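Participant: Quick one: sequence and predicted model below, then my questions.
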Amino acid sequence: MLSGLKSFLNLPGVSKFMVILYDALLGGLCMYLVIQWRYTFEDVPTPAGVAESATAVFIISCICAWILTDAHKAIWRFISLDDFKRLFQAVALSIIITPVILFFFFARAEGFPRLASFVVGPLFFFALVMSRVLVLFVQNGDIRAIFRGQNSNLPNAVLIGTQQSLHIYLRDASRKAAGPGYNIKGLIGTDADHRGRSIRGIPVLGNLDELSSVYSGLKNRYDRPPTLIATDVNPGRTKSYDLVRKASELGAPLVRVSQTRPDTLSPFEASDLIGRELRALDIEPVRRFIAGKRVMITGAGGTIGSEITRQVTAYMPERLILVDNSEYNLYEIDRELRSSTPDAHRNWFPFLANICDIPRMEEIFVAEKPEIIIHAAALKHVPLSEVNPIEALRTNIGGTRNILSLANKYKAESFTLISTDKAVRPTNIMGASKRIAEMLTMGQTGKSPKMSTCAVRFGNVLASTGSVVPLFEEQIAKGGPVTVTHKDVTRYFMTTEEAAALVLQAAALNSNQRPELGSIYVLEMGEPVKINKLARQLIRLRGLVPDRDIQIIYTGLRPGEKLTEELIYDEELLESTYVDGVLRFTGAMSAPEVTKGFIDTLLKYVVLRDRKEIKKSLAKLLPDYKPNGSLNQKQKPKDHAQPKPKSETI
């Protein structure tokens, strides 16, 4: 019954009628009480029918005045000064109408106290204001920010969001000295039909389905087209897609409330289209894990490595050891840290080094003795790895073995490998090499009783070097075409900041686990994103229309590429952790010595560059993996003796 009543009250027009009825009855009550008080005060009987007729007339006058002034359209919990002004006008109009009607139609208002209107007006207005302020206070807990101004020099805007997010934006904007920076001409609701109502004095013009007609009307009315402002901090992927598409079709400027700084606006970016909510992470365990420790980050200049470096810096390590094979990348992260850190607090050192160069890496371990190692160095580009398979194996497997061996030798406390979803049932050499690197990491447990080891597995990182989003943006900037491998291909995505934060969370989490247990941590990636749809939305973000302004070409899946990616094997039973967004698979590797022997044999043939034997070794480690690319090329006849493997490099 209650749900039925609620549904009835939510019907279009019903809530506004209830507001008019409540206000009119409240006005009638005020009129009746004032007349009764007037005659009681003079100890004179009230003339028959005077109070009743005046009350009835005043109720009718209020209904008319409310309709004429739109005083009933404000949503009480979002009331503003403009709404109070409209209420004052409606009360004043009712006070003027009532005596006129009584004079002409009720015996020249005989018996009606002449001062009644002057008493009823303030009393009625006070009662109206207090009832709305009470609702505002109970619903929002804040009655201060009810003022809003207009500046003809500011650009016009339309706000789009849920009623709560619209109110919060308007409330917070009114507290700024400069205001919101826009003249807000109307609101578009996304969660309920409040068309015809107002929030903080600004009219609700319709819902998202009516955006096109509303925007066209405003565009024709004003010299400059209004900007669309999305007020929801986390609108979700579907709603973001819909809004970006509509804005593109309208040619409307589109901005949004920033996720990290809600008091500012920012353009829609690719990260808004993956529909992931920012996670509220508990940083205290990470702070305890890192503070006062010597932390080594390999691949420190890469997309993930550099973000991990930034975040680790905030947790006050004793020493930060930055290792990278790219001179430019290392220079960039070093320059960034120098520009943001006072000289007295510079506690890092950039080491130009290749993780496959054992003497160089041991030199760094001897000098720095890292306690925590985050291993982000890798060759990760799938097509390049397919045409350079030996280099991918050498770096991703051999380099990982080197760092693990040195970490064990120099008694590091923690080792964390950054892996990938492509390591699950791999179909390309990059994924295969990362899967074997995971096996190396899991096999380390037991060998180093005081060192915790784990791997962290996640999907694609937005805007990372070589990823699809920067490629699409470059193609769009050049006018197209945008190349998509397959119209049905999907991928998991997360932002660089989130990926780095969750890696640190997993490393801190693993440090509290028994060292003899190896773990693979899987980061929750949400729903996979269709690459075709992502490409279309990126085109729309630039105010263009797919297939009209920018063509999309489907090129076909490349060697080793899947339609969909997976995050876990069937036999990996994940358990939740106390960190939101981090799941864990814990276990020991069966026959670790046998696996280690297979890996050593594989790396021996990597050094010899013997493709045939490499394929045989891969088949022993990953029976279901079928190599693609240049590993299938026939080797040239051996004109010279193969070089002997060198112990100092791999």
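Facilitator: Perfect, I can see it now.

Participant: switch to C-alpha atoms for all contacts and neighbour counts from now on
Facilitator: OK.

Participant: For the stretch 151-300 of the chain, which segments are assigned as strands?
Facilitator: Listed in chain order, the strands of the stretch 151-300 of the chain (DSSP state E, counting those that start in this stretch) span 156-161, 183-189, 198-199, 202-207, 227-230, 254-257, 265-267, 294-298.

Participant: Including mean neighbour count and distance to R435, could the ones you listed go into CSV?
Facilitator: Converted to CSV, the strands of the stretch 151-300 of the chain look like this (neighbours: other CA atoms under 10 Å; distance: least, CA to CA, whole Å):
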stretch, mean neighbour count, distance to R435
strand 156-161, 24, 44
strand 183-189, 24, 48
strand 198-199, 24, 55
strand 202-207, 22, 49
strand 227-230, 24, 42
strand 254-257, 21, 40
strand 265-267, 15, 38
strand 294-298, 25, 18
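
Participant: Against that first model, consider the following:
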Amino acid sequence: MPLDRAALPVLSMPRAAKRLLVLTVDASLCVLTVWLAFYLRLGEFVALSGPALWAALASVAIALPIFIVFGLYRAIFRYAGWPALMTVSKAIAIYALIFSAIFTAMGVPGVPRTVGLIQPMLLLLTVGASRALARFWLGGLYQSQLKLAALPKVLIYGAGSSGRQLAAAMTNSLEMRVVGFLDDDERLHGHVLNGLRIYRPDDLAGLVESLSISDVLLALPSGNRQRRNEILASMRAAKVSVRTLPSVTELAQGRVSTSDLRPLDIDDLLGREPVAPNHILLGRNVSGKVVLVTGAGGSIGSELCRQVLKLAPRVLLLIEQSEFALYAIHRELAGKLVDSSIQLMPLLASVRDSARMQEIMRAWRPETVYHAAAYKHVPLVEHNPGEGLRNNVFGTLAAAQAAAVCGVADFVLISTDKAVRPTNVMGASKRLAEMVLQALAADGAKTRFSIVRFGNVLGSSGSVVPLFRQQIRDGGPITLTHPEITRYFMTIPEAAQLVIQAGAMGRGGDVFVLDMGEPVRIIDLARRIIELSGLSLRDEENPEGDIAIEVTGLRPGEKLYEELLIGDDPQPTSHPLIMKAREEYLPWCVLEQKLATLQRALDANDVGVLRQLLQQLVSGYCADEAIVDWVHLQNASAQ
């Protein structure tokens, strides 16, 4: 606003200058009110000369010392409310006694006696009005300037259209204050854009110190991941927190706001550039069809539901045994539903309940099933192996047999890289679930059974990324089981899209493997998350750092390295990120008998026999020597 812009120079003046300004204003008001008092008494304006000039000078000489004594100039903006008006009134009351005594009681030739009474009243009104104006015009702006100065100062990386829109959107932000731009274009360095200076990115470390910068906002929505990595590498030593805007596709509306900002997640640093999905494959088994997702409330299952909903199925069946998880995903999807013809059906069920699964499938006759229900936390399943096997193996068997009985066209199992030469029960159970589908497919089932195997997904339940972020918020340390532990990573949306596309390519018994990019050392991941939070690693080289990394040792069943293939020579498919593995399996007539034996061992909770059976069934399974099943250990200690 023009008034606000005019007030800023006043607020930026030194305190002594502000006091001098107010003294000048009050002196001018003394002269003005004497002149007005003459007009009110005589009915005409008189020149400020002779007796009128002497009256005006006398008013200034009497008023200003009194105002100074009463402290009207000690805190200009603080004395702008009712206490200030009372102080002004007291000061002018003393002034009125002296001024009226001289010009009314004693009298001065050429000055009407009533001027001595009129002028103090006018002075009270004008001085009081000036203080009220100061409160109205400057007081609120002054407080806002104080609040603005206290906000965290940030730089925007990128002086393009997105950067300019972001800076404009943050003009009145109550969270942070933009103080400049960083840009790679040397032609812009030193220039001012919308009142904000454009700096060289190489100067960031110095700017952090001189301008007290806390955050850098990346306004590069069209920049590729490699370019972002280069920028982040250049900022690592600056100790600033980094936030970013979504990609161009997420900003299709053409406007940028502060709500679009998000913390720069680790998925911006990992893997390859996203490959555009094949929309024919995406829609083949979903669009206009009845689709069922088991484990719909889990991290993978819920993202599958989101992606499926975008592809406009006729009916989406949400199967979940957790009441709260089912409520949460159903509520979220219902809020996103724009096509009222799509039916969302939240169904409480356990995939281990064969009768319930058949009942559901007979009622809706789904054409595609995505089986994401599983226990997947390695240490928890290692301590509860029986439940892991019941859910992951026999739950998969129950769901698959129900699908075959009810004429489901496509059944897709979500598997894991931990199924390859597993060292834990969770991985062994998932490999056994894969073998169940391979055997059923080879046994002549009309349902096309497919398996999609991939590694860790960022942000899933049990993922290290949210755990590390929480540990950083708590002040550390970040806990790491081994300094050499390595994992594959992929974002949840990308994994879900690839699962849908891979399932559409299934012919029966296929094991699809997703290209996860290069494996990542978890300790490097932890270091990057610390740096992206604007903090430093505390170690022997930097004992004054913010967050330490503590190595706790490998947990039961945990591997240092994960693999995606059991055999060799994976076959390419029509999608560049999806391969087809060649994996051996047992014929259904043999596997069925082995599963019956496994079921009897489960019923007896004989953990030793369970481990022996898994070693016979699952190629490469090598269990830890110690049994860590909690129930087994408790029973052993009680004997």
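Facilitator: Thanks, I have the structure now. None of these values were measured; they are calculated from a predicted model.

Participant: Mind checking the strands of the stretch 151-300 of the first structure for the one nearest to T601 of the first structure?
Facilitator: Closest to T601 of the first structure of the strands of the stretch 151-300 of the first structure is strand 294-298 (CA to CA; 25.1 Å).

Participant: Next, the buried residues of the helix or strand following the closest one.
Facilitator: Moving toward the C-terminus from strand 294-298 of the first structure, the next helix or strand (DSSP states H and E) is helix 303-313. Neighbour counts over helix 303-313 of the first structure (16 or more other CA atoms under 10 Å) mark 303-310, 312-313 as buried.

Participant: what range in the second structure matches helix 303-313 of the first structure?
Facilitator: Structural correspondence for helix 303-313 of the first structure: residues 299-309 of the second structure, per TM-score structural alignment.

Participant: Check the mean deviation of the matching stretch from the first structure.
Facilitator: Stretch 299-309 of the second structure, aligned to the first structure and superposed, deviates on average by 0.8 Å (mean CA distance after the TM-score superposition for the first structure).

Participant: Just send the strands of the stretch 151-300 of the first structure back as TSV, with distance to T441 of the first structure too.
Facilitator: Listed next are those as TSV, based on distance: least, CA to CA, whole Å:
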stretch	distance to T441 of the first structure
strand 156-161	47
strand 183-189	51
strand 198-199	57
strand 202-207	53
strand 227-230	45
strand 254-257	42
strand 265-267	41
strand 294-298	15
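
Participant: Enumerate every residue touching the counterpart of R256 of the first structure in the second structure.
Facilitator: Under the alignment (TM-score structural alignment), R256 of the first structure maps onto T244 of the second structure. Applying CA atoms under 8 Å, 6 or more residues apart in numbering to T244 of the second structure gives the contacts 217-220, 261-264.

Participant: Kindly reformat the residues you listed as TSV containing distance to V31 of the second structure.
Facilitator: Converted to TSV, these look like this (distance: CA to CA, whole Å):
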residue	distance to V31 of the second structure
L217	55
L218	57
A219	57
L220	60
L261	56
R262	59
P263	60
L264	62
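
Participant: Tell me the one among the residues you listed nearest to I231 of the second structure.
Facilitator: L218 (9.4 Å).

Participant: Spatially nearest residue to the closest one (excluding sequence neighbours)?
Facilitator: Using CA to CA, 6 or more residues apart in numbering and skipping residues adjacent in sequence, the residue nearest L218 of the second structure is T244, 4.5 Å away.

Participant: and that neighbour, how far is that from S533 of the second structure?
Facilitator: 12 Å (CA to CA, to the nearest Å).

Participant: And S130 of the second structure, by the same measure?
Facilitator: For S130 of the second structure, the distance to S533 of the second structure - CA to CA - is 49 Å.

Participant: now G395 of the second structure
Facilitator: 41 Å.

Participant: and L326 of the second structure, what pairs with it in the first structure?
Facilitator: That one, L326 of the second structure, aligns with L330 by TM-score structural alignment.

Participant: That match: neighbouring residues, count only.
Facilitator: When counting by other CA atoms under 10 Å, one arrives at 22 neighbours for L330 of the first structure.

Participant: one step back: tell me which of S130 and S533 of the second structure has more neighbours.
Facilitator: Taking neighbours as other CA under 10 Å, S130 of the second structure and S533 compare with S533 leading, 20 against 17.

Participant: Give me the aligned partner of that one over in the first structure.
Facilitator: So, by TM-score structural alignment, S533 of the second structure is matched to R542.

Participant: residue contacts, its match?
Facilitator: S248.

Participant: Shouldn't S637 of the second structure be within a strand?
Facilitator: No: using DSSP: H, G, I helix; E, B strand; the rest coil, the assignment for S637 of the second structure is helix, not a strand.

Participant: ok, R401 of the first structure - how many residues close by?
Facilitator: 23.

Participant: Can you give me the neighbour number for whatever residue of the first structure lines up with P570 of the second structure?
Facilitator: In the first structure, the residue paired with P570 of the second structure is L574, using TM-score structural alignment. By other CA under 10 Å, the residues close to L574 of the first structure number 16.

Participant: Please work out which residues of the second structure line up with stretch 4-11 of the first structure.
Facilitator: Against the second structure, stretch 4-11 of the first structure falls on no residues (TM-score structural alignment).

Participant: before we move on, what about stretch 520-529 of the first structure?
Facilitator: So stretch 520-529 of the first structure sits over residues 511-520 in the second structure, by TM-score structural alignment.

Participant: which residues are contacting the matching stretch?
Facilitator: 270-272, 434, 450-455, 486-490, 498, 502, 564-565, 577-583.

Participant: Repeat that for stretch 424-437 of the first structure.
Facilitator: Under CA under 8 Å, 6+ apart, the answer for stretch 424-437 of the first structure is 379-382, 385-386, 389, 392-393, 396-397, 400-401, 419-423, 559-562, 565-569, 599, 621-622, 624-628.

Participant: Show the buried residues in these.
Facilitator: For those, a burial check counting by 16+ other CA under 10 Å picks out 379-380, 382, 385-386, 389, 392-393, 396-397, 400-401, 419-423, 560-562, 565-568, 599, 621, 625-628.
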